[in-house]
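S.K.: When you get a sec, could you give me coordinates for this:
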Amino acid sequence: MSSRLSPDDQKRVDQYLSAPQHQVPRQPFKLWRLLLIIFVVVIGLGLLSRLLSRLVL
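M.R.: Sure thing, here's the model as predicted:
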């Protein structure tokens, strides 16, 4: 897809995006950590719901 900006505007956009404050260092995505967190949260909420059901009934 070609840019609809003029070359001068595209140059300004490129300069803006290459500025240091727009360069965020990111760590690699860790799928297993995310799955572990989801697993722990689901189990924790399940245990909490069982505890609350025993207290109410």
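S.K.: Every contact and neighbour count from this point should use C-alpha atoms.
M.R.: Fine.
S.K.: Checking the residue nearest the centre of the chain next. Helix, strand or coil?
M.R.: The residue lying closest to the centre of the chain (CA atoms, centre = their mean) is residue 29, at 9.3 Å. Using DSSP: H, G, I helix; E, B strand; the rest coil, the secondary structure recorded for residue 29 is coil.
S.K.: For the comparison step, fold the sequence that follows:
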Amino acid sequence: MTSRLNPEDQKHVEAYLQLSQHQVERRPFRPWMLLVLVLAVTIGLGLLSRLISYLTL
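M.R.: Okay, the predicted model is just below:
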């Protein structure tokens, strides 16, 4: 990927990104865990809504 910055500005950007506060170690993204979480919340809210409707009718 080519940069539209001039070389001097590009060096400043690269130096900025190499600072320690920008080097955060992150866990890998797990899409299956996200899917399980979304399904659990959806089922839980559905069951809660059925319980509330049962108690109010």
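S.K.: Give me the residues contacting whichever strand or helix holds residue 14 of the first structure.
M.R.: Here residue 14 of the first structure is covered by helix 7-17, with elements defined by DSSP states H and E. Identification of contacts with helix 7-17 of the first structure by CA atoms under 8 Å, 6 or more residues apart in numbering yields 3, 22-23.
S.K.: Now tabulate those in TSV and tack on neighbour count, distance to residue 40 of the first structure and secondary structure.
M.R.: TSV is the format used below for the contacts of helix 7-17 of the first structure (neighbours: other CA atoms under 10 Å; distance: CA to CA, whole Å; DSSP: H, G, I helix; E, B strand; the rest coil):
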residue	neighbour count	distance to residue 40 of the first structure	secondary structure
3	7	46	coil
22	9	34	helix
23	9	33	coil
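S.K.: Turn those into JSON lines, columns for distance to residue 11 of the first structure.
M.R.: As requested, these are exported to JSON lines (distance: CA to CA, whole Å):
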{"residue": "3", "distance to residue 11 of the first structure": "11"}
{"residue": "22", "distance to residue 11 of the first structure": "16"}
{"residue": "23", "distance to residue 11 of the first structure": "17"}
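S.K.: sorry, back to before: with the second structure overlaid, report how far the helix holding residue 14 of the first structure is off on average.
M.R.: Compared with the second structure after the fit, helix 7-17 of the first structure shows a mean deviation of 0.4 Å (mean CA distance after the TM-score superposition for the first structure).
S.K.: Cool, thanks, talk later.
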